[in-house]
Each structure stands twice: as C-alpha cells, then as structure tokens.
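Visitor: Dropping a prediction and its sequence here:
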Amino acid sequence: MKTDAPKVIKLSEYKKPDYLVETIDLVLHLDNTKTLVQSTMKIKRNTDEVTPLILNGEELVLKSIKLNNETYTDYVHSTENHSLTLNKVPAEFTLMIENEINPEANKTLDGLYKSGTIFCTQNEPEGFRRITFYVDRPDNMAKFTTKIVADKKLYPILLSNGNPIARGDLEGGKHFVTWEDPFKKPAYLYALVAGDLGVIKDTFKTKSGRNVALEIYCDKGNENKCHHAMESLKKSMKWDEDRFGLEYDLDIYMIVAVDAFNMGAMENKGLNIFNSAYVLADQKSATDTNFYGIESVIGHEYFHNWTGNRITCRDWFQLTLKEGLTVFRDQEFSADMNSRSVERIQSVMGLRAAQFAEDAGPTSHPIKPATYMEINNFYTATIYEKGAEVIRMIQTLLGVDGFRKGMDKYFELFDGQAVRTEDFIHAMSVANNNFDFTQFKNWYGQNGTPLLKATSKYDEAAKRFTLTLTQTLPANAPKDAKAYHMPVRVGLIDSTGKDIASKVLELKETTQDFVFENITSKPIASVNREFSAPVKLTTDLTFDEQLFLMAHDSDSFNRFEAAQVVSTKLILDLIEDAKAKRTFELNSKYVEAFGKILADNTIDEAFKALSMSIPGEGVLHQEQAEIAYPETEAVRTFVKKTLATAHQDTLVKLYKSIEQKEYKLDPKSMGQRDLKNKCLDLLSYVEGGKYNSLAFDHFKAATNMTDEIGALTTIVHANSVHKDEALKAFYDKWKHETLVMQKWLTVQASASDESTYDAILKLEKDAVYDRTIPNLVRALLGQFVATNKVQFNHPSGRGYKLIADRLLELDKLNPQVASRLASGFKDFKRTPKVLQDLMRPELERIIKTDGLSKNVYEIVSKILG
C-alpha cells in the first residue's frame, strides 16, 4: 500500500489567513496554449505576526513578480507543493504577478480550460489557483475587476462577473471587455467565458422597479432549447422575492451552457456556468425529468446569489452552510411550482437511494465533517441532501414564519461575510426568542442515519392513546454520539380514515412517551409525516394497518410510505426464500391493495405513478447485512411479474385511457406521461412478451422524448425482440445530439442481462462516446456502477476489473470523475466473501498505483479500511 498518503486537513486546525486580498485586477490575454494572466492585487496583513505570504498556484508558469512596482526576487516557487512563497513583504502592498497557463491541456476541467471551442472556468472549490497565484480559500474575499483580451472573430463574446464597464477593439483583430463586480467574493465564485456563442435575452423587473438584463448563452443552433431555462430563471427570481424578500443585486444575470463540466452547474456571481444538460431542452430531445431538473437547478444556482455568494463559507468544512440551505430552497421552489407531495416523495426517494447508502458505508461523514483529504470528494449527497433535511427540520421546529424571521436575521447579521454553520443557527435562534438549538446541533457533527421506533398503547377506559418514540444511534455513529433533537410529525387516524389529531412531537430523549387524551376509539398512528426527520422508521403497525394507511392516510408522503414499507418487507422475506431455494409466493392482500391503487380515480396520475414504484435494488441492499445481488434482482422481477399478470387488464385500460393531443409541460400532463410509461414498463413483465408490440408501437409513435426514451428503456430492459431495431432507430435519429445520446448510453448500461458487459466495451468505441466529457462517462460507466448491481457484481469479477481499469485511466485526466467511479465499490464490506475476494485485488491495485490522485486515494483507502 502507498506510504505517501495525502495530508489530512482538520477543521480543528483552522486559522484565519495571514494575508487578505482586498482588490484584484485581472487581465487575461486568451490563447489556446499560452494564455497570459496579469494580476494586480492590493494585499493587507491579517495577523500581528510578520509571516511570509504564501500563495496557491498549480500548473502555472511564473513570468514575473513586482511588489509596489519594483521587481521582486525574494521568493520560492514550489511546483511540488503548488505554492509561491514571498519571504519578506510589508503590512500593506500592491503585488503584480504575470503567469502563463495552457487551457487546452487542462483536462481536469478545473481553473480555465477549453470546452470545445469555448474558454470557460470552474473554480469551486480550488480551481482559481490554476489561473493565477492567489490566497485561494473562501474566507479571503476581494473585489474583482477583469479585462479579457481575445481574437474578436473567434471569441466575439467575452464574459465575467459583475457588470461590463468598458469594451473596445485592439490591434491585430483583437478586442477587450472589462467587467467589474462591486461585491466582495472568494475566488471560487470567479468566472470567465469566451466564445462564439448563441444567446437569448430577456429582462426581469425586480420588486423595487429595477430592470435586470437576462442572458443565456449556448452553442449556436441551440438557442431554441434555452427558453425553458429562461422561464425557470424568471420564476426563480420572482419566487425568491415573494418567499424570502430577496431581490437580485446586479444589472445583468448570465448563464452559459457548456458540454464539458464536472458538476451540474456553478453559481459564480452574476455569471452561472452550467452543464448543458441543465439548460438545453425541447419536447423532442428532453424528458419531463430533464425539464423538471432544469427548473430545479436554475433555481438552485440563482438562490445561491444570497445563500452562498452574498454570505459564503468561512472554510470548506462549512460547505453544507450554503449547499444544504440552497437545496432546501430549491426543493421548496419546485414544490411551489409543481406538486408539493410529488416533490417531497421524489426528494426522499433520492435521499434514501444515495444518501442513506452513503451514510451506512465506508465514506460516511457528518454534514459538517471534521476532516478531509480532498475537498472535491465532499460534494456529496450527505452535504447536499441530508443538509437540506436538517434545514427542513429547523423550519418544522420554528414554523414557516419563524424560519423566515431567521433568514431575515441571517442576512441582517452576516451579509458580505464568510461564516460558519454556527452563525446560521445563531441567527435562527435570536430571531425566534432564543430558541435552544444546543442539542439540535448534533445533526451537524454526527454521521449515520438514526433509527426511530414507534410503538403505541391505547387505554379504552381512559380514552388515552400513548405513542412511544425511541431513537437509536446507528452502528457507525461516533463513540461519543448523543441523542438527536428531532421533530416527528404525527397524525392519528380513526377507523373511517379521518384525522383526529395532528401535531409535531419534539423527541429529545432516547425514549419518550407522548400522550393524546380524549381519543374515543383506537386510532392508527401515522408517524413521521412529510418525512419530518431523516431517519429509518420502524413501527408496531400490523400488515393490515399498513394497508389501511396505504388507502386512507391524508398525508400523501405517508400514504406512499405505507406502500413502500409493505413491499419492502415482502420483498426482503422473498429474498430469504430465494436464498433458501424455496418457492416464491406474493401476499394476496398486497396484490389486491396494489390493484386498488391502480383503480383509484381520486388520486392524481403523478402520485399514482409514484405509488406503483417497487423499492429499488439499492434501497433493498441497505437492509441486508450481506447483499444478495442476484436474489434481490430475481425477487423484484418476480414481484413485478406477479403484479403485472394479476392486473394486466387494468394496466392496459389505464394505459389506453391516457391520450394527449398536444404536448403540455404542466404537473398534470407530466403525471399522465409518467403513469402511461409506468403501465407500459409493468406490462413488459407479463410472461411470453405479450406486450412487446405495444411497447414498440409506443416507441415509434412517440412525439416527445419522455415517451420515446420511456418506451426504449422498457424494450431494452425487457430484452424484447425489438431491442436491436429500436436501439438502431434511436441512434440513427439522435446521434448528432450529445445530450440525447447520453440517454441512449444510460439505457444500455443499466440493462441487467448478460450482454451488457460486452455492450459497454462496444459502446466505448462508438463515435458518440468521449471519455474526456464527464457527462458521457457518467452516462455509461457511472450508470453501470450505480444502478446495474448484478452485472457490476458479476461472479466472474469482470465488472470490478473493468471499472478499476477505467478509473485508473480517467484519474490521469480528471480525478473528480475517477473518484466518483471509485465510490461504486463502497459496498465492499457487505458483499459475499466470494465477491470480496474478487474486488479486493482490484482495490489494492488501484491504491498501489504510482501517481494516484488524492481524490481516488481517499475514497479507496476508506473502502479498504
């Protein structure tokens, strides 16, 4: 094993920067391989000690240094430590540095790089040090001015943060634009884009009457695919004014869509750079899920303008301060724009599939970690999604109005500052009569998913109902972990399905009794409504009582949840039957209840489609001490086949009842398309390929991507006789559309049959695949690792070797993408020994590789333990 393990960064060792940059004026002369960067910084000592000035710098060619206009030579430039140390500097001074960078060779997609013909940047968390030497940390906030110089014909569009203050033509066919950002910001929020781009423009009038120019840039020819993003932006701006009283603060707001991008999008001040997957959409090439995702991500990055930009993080340990809060805000936005119940269910499904698995595995960490090796590895579901759940609990405890008061106080106290999670909690407390969050802070510092058990007792004579809640810390919690303060929303339901009580209970002890008086008959308790606490819940409800909640609960989430609880228990029991080679039989009451959901005309289509969902393999694996990969897949297939066979007439009738004469992008129409595709998918499990032709006809007749890719997925995953024909037809139609071909790759990578491995090897050689584009790697290899559990964990070990080979190749190009693939091995300790014996050599081969990035090293070392 490697002995030169990367250094561990500790929160406990935080110290403020010795020097702060007050202003930085940048001039960039853009060139594919020799971009010249000139920075002029006004710097001030931030400590009583006289210390050297240490600047971060990576992959930079240093040309010259001047201090107060005099040539400076008392420095050490260490390429090994990625630093530039100036040994003797005064308390206040002006520093001018010239350096050169090679954007074309920068395949990490950090700093300044080329995405196709476009220059663009990605500086979060530590990319700015790849542009110039700087105090590259979030608590160093400066005012930025940028002058961009480039060939006018090749790069007519020159963009940076803030407002444009000058522009003009230069000799040799060049031109320049100067941008000034009036707000202080850390370098991670810096952005630059240059290219020959298409644009759509609009305006937004703020509540105070200012007109803000809105511009969305993309590759020429894609302008018509930007209109949904523009409408989403205007909705976001209006919503943030209405919900939180927050108005946009610059004269212009710009979004740029690029193909090669490590993240979904980036909230750089006034100039958001987006993965094109979260901007470009029309009905022919984008699914309803894509449209929904675009609205959500556009909102997320816009909301960061205040929760992230105006108030930012003191250090990267505080990442959830901006990300958890902003995910909560984008979830609330999506809920208000669409169906609140559907949004909540989808958010929790995503949390359970990704974050619960992360929380139980070797890379488990609190939402505010105490240590890290590589900060890029902490852009995780825990920081984001669990972080959002913690914010949601604060709103539940304080109420919507109390939470708004806390937000107002947060901006009043900390606008323009780099702060900590404690500062956010402080604002929430003082705005709400000094609400005591002392115990609640355990959510920030403890990892693992808490277990909550609910039991009940009814005293008929006293007409008293007692609900006992017991919290248990997970096995991987810290040794000194303490009980959580959790809000548990509870409803009591009588025999007619009517709510007779509803309240939020505050659980603070390990075990607490909550007494409800004057309850005239024994109720059924609906616990943790709206998923008010992010826990794993068990109850003493009987099978029949769960079925009753499935049919009657007024809380949409818990109605959905009852169905998931019932099906999860049945499937886990059947997996034990499979392991013991016993005959399968699905509970008849469950089959009947499922049919009632299909026939229920009182629930909307979107909720019905969600209610048809069978728990995913990943969720089921979390409940297994030793994961039974083939048995889990076999049982899920059996359950779907049983339900489809029993209710095929109802499914066909439901499928045929949904006719859309025109494409509409509203919650009802999206729900109808989802339901129709769910019916089609379930029917594909009926024995003998009885509905193969129905799926193929659906595919050929599709007038939108939701139906087209929905049908293709059904055809491929059912291994239909029409599979090859459908895949070829889709390819021939869409091979020039990169975003659509990502869907084509994903469909094939997630098919669980034996041919998938060979298909992946073939697809890697296809013209549409490019391993330097993160979206394409995620669509093929990432999808294979994340969702195709049977083939990734193939008994031959071929899946492990394939991914180990590819991540080592990718690590040399893009360590962030490689480390995401490495996370696919996280279930190592819970796989059967025969598979562990195949996985371990691959993990050891990875960690012993010379030159391995700290991104991959950190993940694999934790997996191996």
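Guide: Looks like it arrived, so ask away.

Visitor: Going by C-alpha atoms from here, please, whenever you check contacts or count neighbours.
Guide: Fine.

Visitor: Could you pull out the helices in the stretch 351-500 of the chain for me?
Guide: For the stretch 351-500 of the chain, helices defined by DSSP state H, counting those that start in this stretch occupy the ranges 357-360, 381, 387-414, 421-430, 442-445.

Visitor: As JSON lines, those with distance to A751 and mean neighbour count would be great.
Guide: Shown next, in JSON lines, are the helices of the stretch 351-500 of the chain (distance: least, C-alpha to C-alpha, whole Å; neighbours: other C-alpha atoms under 10 Å):
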{"stretch": "helix 357-360", "distance to A751": "22", "mean neighbour count": "23"}
{"stretch": "helix 381", "distance to A751": "25", "mean neighbour count": "22"}
{"stretch": "helix 387-414", "distance to A751": "32", "mean neighbour count": "19"}
{"stretch": "helix 421-430", "distance to A751": "42", "mean neighbour count": "19"}
{"stretch": "helix 442-445", "distance to A751": "38", "mean neighbour count": "18"}
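
Visitor: Among these, which comes closest to L36?
Guide: helix 387-414 (36.5 Å; C-alpha to C-alpha).

Visitor: show me the contacts for L214.
Guide: By C-alpha atoms under 8 Å, 6 or more residues apart in numbering, the contact set of L214 is K201, D202, T203, F204, M230, I252, Y253, M254.

Visitor: try this one side by side with the last:
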Amino acid sequence: MDIARTPSTPDGNPEMADAPPTPKEPPLIRREDYRPFDWLVPKTHLDFALGLETTRVTATLKVERNPAGLPTPEIRLDGDGLTPLEVAVDGQVLNSWTLDDGKLVVPLSGEAHEIRMVTEISPAANSQLMGLYASNGMLCTQCEAEGFRRITFFPDRPDVLSTYTVRMSGDPEAFPVLLSNGNPVASGEDAGGHWAEWHDPWPKPSYLFALVAGDLVARKDRFTTITGREVDLAIWVRAEDLDRTGHAMESLKHSMKWDEEVFGREYDLDQFNIVAVGDFNMGAMENKGLNVFNTKYVLADAETATDGDYDGIEGVIAHEYFHNWSGNRVTCRDWFQLSLKEGFTVLRDQLFSQDMRGEAVKRIEDVRLLRSVQFPEDSGPLAHPIRPDSFREIGNFYTSTVYNKGAEVIRMMRTMAGPERFRQGTDLYFERHDGEAATCEDFIRAMEDGAGLDLAQFRLWYSQAGTPKVEVSLEHEGDTATLTLRQTVPPTPDQPDKQPMPIPLRLALFDRATGTHRGEELVVLDQVESVVRYGGFAERPVLSINRGFSAPVAIERSIDPEELVFLAKHDDDAFARYEAMQELIVGHLVTTVGGGLSDAARSEARGAIGEALRAVVTDDRLDDSMRGELMMLPAQSYISEQFLVADPGAIHAEREALKAWLGQTLEAELTALHRRASGQSSGMDPAARGARKVKTQALVFLAAGNPQAAATLAAAQYDAAETMTDRQGALMVLTGLPGPERTHKLIDFYNRFQGDALVIDKWFSLQAGSLHPNVIEHVKALAGHPDFTLKNPNRVRSLYMAFTGTPLGFHAESGEGYRMIADLILALDPINPSTAARFVPPLGRWRRLEPKRAALMRAELERIGAQPGLSRDTFEQVTRSLG
C-alpha cells in the first residue's frame, strides 16, 4: 500500500458517522506476544448481493486445525461493527455462537469444518472508507490493514492465507462492471440482475481482498511476459476520465518489464486490473490482481497534471505492481513486519524511477522527502524503529519511518553487497518464502546467505529508532590526511541508550588544485569511533562524504565555507554537490538565527552562498533538472531539525531574508535563466521538463527580491502556460504575494478547472500552503467554500495538510493555527479516524519549539485527548505525542 504522498467551519456530519466510541485505553499489542492462529483457512468463498444502502455477504470458510497452533475448542473470528444474521457449521445452523468484543466465537470440536456466515453491511454509511464502501455510486474496498473484518467475520491477520472464490450479483444498470481478485471464471444473468465469479489461485491474506462494482470504462492493453504468456491489462475509470489514463498504462507496462529484467519477477495471473477511486484514504493498494488507486495517482494530461504528478503516477503504479512479489507472493507474518514489504518495495520503486528518469535527481528528491518528513519523525515523540515493538492501532504505523527509512536500510545492504550480490540475496528470499508470511529476519537471513553479508550487527537498524549522527573531522599533517568518524544514536521514547550501528559511507578526497579525486571508496563505520589515514596529500584535501546519501544519517562537521563552495562547483557526485549547497545554506541560517554572526560575517557568508548559486545558475554543463534541484533552499522543517529548540518565526524570517538577498543580487542572472527556459518547448522530454523546473525556481527568488516585478513576470508565465507545471508554478508564486494579479489568476484558475476534483485540490492547496501573511483567514474562507468537504480525504489533505507546513499560518504566534488543526481533528475523527490521526503528528512537535508556541501546541493536544469517544487511531497518536 502506498501512503498518500501529499504534503474553519468543517461541513462533516458526525451524526452520520459509523465509528462507535472506543475504550479510553485501547489494548497494547506487542511483537513478542505473537503466536500462530489456531486454525488454517485454506479456502474462502464469498457471495455478495450488492447494493449501495445494503449489501448481503455470505462467507463460507473451509477451516482445519493449525499444527503450529493450540488445540482450542473454538474459533475466534475478527469483526468490526458486524452482527451475524446466520451462522452454520458443516451445514447445520448454529445458535451457540457468541460475540466477544466484536469477535465471533464459534465452538468447533473436530479437525476440519466448513463455517458459513451471513452478514449485512451498509456501504453508503461507511464514512471510514475501510472495508466495503460507496464512492460516487460505485462500490469498492480497502482492507489493509484491518478493513476486511468490516465486511465479514474472518481471522483478519496477515499470516492466515487462503485461496478466494468471489461471486457478486447486482443491478446491471448500477453495477455493470464487477471485479475482484484473480481471474474471471464465470458470469451470467439471474432474477436479481447479473453476476460474475472470480477466482484467485494464489493464497493471500484477507488484507489483499478487493471488490469493485460500478459504471466504469477501461483503457485496455496487453503485456507479453518474459516466458511468452499474454496478460490482459485494464485501467478502469469513469467515462469522462478515460482520456487521462494513457500515462498510467505506459507506466504499468514499463514496471512489468523492469521487474522482469532487474529482479527476475514475472507476473502470475491472466489479468491485471487497476481501478481509480475518488474517495480513498491512501495513495493506492496492491490487492492481488486488482489494484485500487486514488485518482490522484492514475489521471494525467498536460492540461491538468504537473511534471511532478506524472512522476508520482509512474512511481505509485510501479510500487503497487512490484508488491505482487514483495508483499503478495511473499507477505508479512504480522503487522510488526510491515517494513518487510513496504521498505523493500519503496526501494524497488525508487530504483525503477531512477532508471526511468535519471539517478541523480531522483536520489535528491528521495532524500529531500526523507529529511522533511522522516527525520522529524525520528526526533519526535512518535519515533519508532522500522520494525516496531508494539502498537495500539496499526494504521498509525504506515509512516515515513516504515516506508522511507525502511527503504534506506535495505539500500544500505545493496550498497555493501553491490547490485549483483544484492540480486542474489533477493532471488534467494523469493525462492525460500514464496507463498509464505515472512518476517524481517527472514529477509536478513536471505541477504546474508545470498549476498554473502555479515548482518549480525546490522540488525540494530531494525530495532533502534532515531537518526544516527556522524561527527566528521579531517586533519592534515605532512602528506597525511587523517579522517576521524564518530557516531551517536540519540535517545528516543523507550530507547534511552543505543548501540553503534554499521554505517556505510561512500567518500572521496579531492585535490584542491585539480578539482579531481583518486577514486571513491566505501568506509563502514561500525564502532563508536574510527580513524582512517590517507597518504600522499601535499595539501589538505577536500572531503566529499556520504556520497549518494549512502546512509540515512546526519553528518556533523566543521567545514570552511570555501570548501563547500568548492564542492558545490566541482564534486562529480550529483548528490554531494547538492549536499554542499544545502550544508552551506543551513550552516549560515542556523548561525544567523542563533545570533552568532556579526554584520560583516553575515555579509561574507551570504557572499559565499551567492557565489555558489551563481555558479549553479550559469553553469552550462548542468542539465536544468539538476540545476533546479541545486537552486532549492533547504526546507524550513529541515532547518528546524538543526535546533534542539526551534523558533519557527525566526527561522522563516532569516530564510526569507536570504532568499530576498539572493533574488536581488542575482536578479540579472535569474531573469536571464527564466527568459532562456521560457523559450523551451512544452513537451515531456527531459530538456523541456528541466526548463519548467528552473523557470519556477527563478521566479521564487525573484519574487522574494522584487515582488512587484516578479508578480508581473509570474502573471505573464501563467497566461502563456501550455502545461499545468508552468501554470501551477506561476500561481504558487502569486499566492504568496499581495496585489491584483493574485486575485485575478486564482479566479481564472478556479473557473477554468471547476468540476475537476484533482485540479481544484491544487487550487485549495496552493492557497493553504502559501507564504501570504493572511493565510489563516484564507484557509478559514476556503473551509466554507461549497467545494470543500470533510468526507473526501484528498480535499481535506489539500487544504489542511498544506496548511500545517506554513510558518506564518500553522505556527502563528497566537496559536490560532494549532487550534485550527485541533478543531479539524475533533470534527474529522468521528467520520474518518484514519485521516484524522494523520493530522496529529504536526502538533506533536511541541517539545522542539520555543516555550510560548510549545505551550500553545501542547494545550491543543490536551484538548483533543480530553474528548470522549476518540478513535483508537487518534487516541494513540495524541497520547504518544503528549508522552
């Protein structure tokens, strides 16, 4: 499953919500308490009589005792909000069943039985969007992590694998298309309408079950596998969206071919279906053979989608397809092993995107995401290892730590083994565990045996939370350079003391005179401190370290700005060049915010940054995609991470002051860059995409340095735009500026795209995430807009999640921004607790803020926590955030 990749008077109706109040203390589930389920379920048959208001589900389970389980006289089947209409065992209706905390308890005495249960559910009333729910007249499912228990009673856990046969019947006018997992085996008509039957021959856990019924059309294609099998492909959407599915189909075919070539994984069914759904809590879901996607990650054309949208679709399509092996054929034993499938699959989709779009820029994008989301998670109250030890609500652990840090941990194995040996390890993993529910330890053992690695100490990456810090110093005496590396892993909740972990660091030593190095090497820091000496340097070399971001660590070193300028100009590792720019700027801003610079020192530091940025802007050897990355200032969230206690207002003021100085100092160069990039074509080739990126980055600096002139330039870019990338980039700049251009273009944008939900999401997000001083008032007004609703997760995220990133809005000194998000959580929790809980972490950063804001933020968390009947999702996030 892909987590959503997006960074007031709510209109929700809590009375219509279907989430009952939950106990104040949800049970704590511990990894150490795992034991196998007492029964196996080799076969499952589901019969659905479909309706929006009422759907009747008849589930027939073939069960037999699990030799690894306990000899229990009963079976306990998970349920959530269900009451059985009928329960039968071996064909006999049973009256001795009971309900225990939602679980159906059925007495069983023999070794094998057939259990049949009938339940009724209301998809239209399912505002949680978990289980079977209605979305704009269609029916669809979301079962990961624990949604299947909202459909029927079942051992809803990932280690119970079953083969499924699914029969669906319903009104052919309302539901002309009937889809489920696997392959279609029969269809027809009866007195109730029409019906279809699907069979999935591959055993799977219940979280991978899927059903879709609705009035849909498909873009169809075929793919020939490496062994010559023909696979029918279809992307199902509403008729009006069909023209925007071409990129998604091409992305799917590229993914299938790449997975065969790079990982040796061939698709294993006759059909592969994707369905786009407008109401969806996440990004997409990898259900076996029937992937259900948020429309955001399917629909695209140049008029409505940015270059970033195209990249997001390609990456998410690949991610869910790659799950067919890393998640479906080999699944998780329990939810503590979530990173087994998600971290591994994120790495696979990252490597795929690198091959499709270029390694350098993709790597920088991935690291920027990690630092802006996962690093703060690692240093806050919600910090946890990539394999957690306990949870109360598993939905809260679909985190950047599990996904993105999990990918970095497996990437480190690949770095140490090399691509060929890493492939040998993954081949062994798939061979050993195909058709099984595996653990992270199973993966590690396969990498040890297949790739020839010793990972005994490396296992600490799975059990220790926190971002390691590596202190680096380089001394030079005579002709010898001495490199000293020292690591610390900071304390995190429940883990005050940490052990040193193996940290693979790619590094190179540059000769100052020639701007070259002798070659790159890999140093693995596996102790608290390590010293490495290098001879043959008459002059002190310049160190380039953690090249390619070979380890997810924070590098701490005292380095002369002149050396950072040197690396920004000369480093042949694209990430290291980017890193030098970031380090130069972050170091200056941290010192400035801390009040440690005189006017003369500030002027000198700005001069060094300006020199480096000028080199980037004018370097003809750079392609524009890389130039655009090098031009981006470090995010405010990343700068804040450099402080034990941060003042968001002071950081924002200094960051904006630097941006304005650079915009004024380099106005001629930036204007020339914008003019040159504006002459590029509007195509999708790399040169055109790169030109669009630098065009917007130039506008960002110019708007800070000369707002009036930039507003005119941005308005002209908006009017001339032939792509959404150019139009959105111009509007993003204008939303942060006062003046008539802002108002005129926002009105034009809305009128131009009114009715297109995904584009109107952009309209909300651009305003809510802007640097405009009146952003709070803008968000209040937008919350009352007729197009805003609490019932659609995309719309909620587009407005409020964008707002949580604003220094002038969310972090307003009055605390009004914190109160606004707390009000949202309280209004949203009864409707959709999964989405509501995702708004708690921004409030959980209170310990890292200056005292006034910290007190205001904590007070809002306490107000939420005092609300009776909070969902398990929100309750856990709030209590952990408060500590």
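Guide: Alright, I've got the coordinates. All values derive from a computational prediction rather than experimental measurement.

Visitor: which one of the helices of the stretch 351-500 of the first structure lies closest to L586 of the first structure?
Guide: Comparing the helices of the stretch 351-500 of the first structure by C-alpha to C-alpha, helix 357-360 comes nearest, at 27.0 Å.

Visitor: Comparing the closest one with the second structure, how large is the average distance?
Guide: Taken against the second structure, helix 357-360 of the first structure registers an average deviation of 0.3 Å after superposition, with mean C-alpha distance after the TM-score superposition for the first structure.

Visitor: what range in the second structure does that helix sit on?
Guide: Per TM-score structural alignment, the counterpart of helix 357-360 of the first structure in the second structure is residues 376-379.

Visitor: quick one: the residue opposite E529 of the second structure in the first structure once aligned from G448 of the first structure, how far?
Guide: In the first structure, E529 of the second structure lines up with T511, judged by TM-score structural alignment. Separation of T511 of the first structure from G448 of the first structure (C-alpha to C-alpha, to the nearest Å): 19 Å.

Visitor: K789 of the first structure too?
Guide: Taking C-alpha to C-alpha, one finds K789 of the first structure at 23 Å from G448 of the first structure.

Visitor: same question, E104 of the first structure
Guide: E104 of the first structure is 42 Å from G448 of the first structure, by C-alpha to C-alpha.

Visitor: neighbour count winner among the two?
Guide: G448 (24 against 18; other C-alpha atoms under 10 Å).

Visitor: counterpart of that one in the second structure?
Guide: Under TM-score structural alignment, G448 of the first structure pairs with G466 in the second structure.

Visitor: What residue, apart from its backbone neighbours, is nearest its match spatially?
Guide: In this structure, G466 of the second structure finds its nearest non-sequential neighbour in D378, 4.7 Å apart by C-alpha to C-alpha, 6 or more residues apart in numbering.

Visitor: ok, now which ones touch that neighbour?
Guide: Contacts of D378 of the second structure (C-alpha under 8 Å, 6+ apart): H384, T401, A465, G466, T467, T492.

Visitor: what's the nearest residue to the first one once chain neighbours are set aside in contact with, if anything?
Guide: To tie it back to what came earlier, the one meant is H384 of the second structure. Distance criterion C-alpha to C-alpha, 6+ apart; nearest residue to H384 of the second structure, sequence neighbours excluded, is A465 at 5.0 Å. A465 of the second structure is in contact with D378, A383, H384, P385, I386, T492, Q495, counting by C-alpha under 8 Å, 6+ apart.

Visitor: quick one on the thing from earlier: looking at the contacts of D378 of the second structure, which one is closest to K569 of the second structure?
Guide: Looking across the contacts of D378 of the second structure and measuring by C-alpha to C-alpha, the closest to K569 of the second structure is T467, at 28.6 Å.

Visitor: Go ahead and confirm the closest one touches I503.
Guide: No - T467 of the second structure lies out of contact with I503 (C-alpha atoms under 8 Å); the separation is 11.4 Å.

Visitor: Settle it for me: which of these two has more neighbours?
Guide: With neighbours defined as other C-alpha under 10 Å, T467 of the second structure and I503 compare such that I503 has more, 25 against 22.

Visitor: What's the more buried one aligned with over in the first structure?
Guide: With TM-score structural alignment as the criterion, the equivalent of I503 of the second structure in the first structure is M486.

Visitor: Likewise for Y297 of the second structure?
Guide: So Y297 of the second structure corresponds to Y278, using TM-score structural alignment.

Visitor: compared with the first structure, how much does stretch 579-591 of the second structure deviate?
Guide: Mean for stretch 579-591 of the second structure is 0.6 Å (mean C-alpha distance after the TM-score superposition for the first structure).
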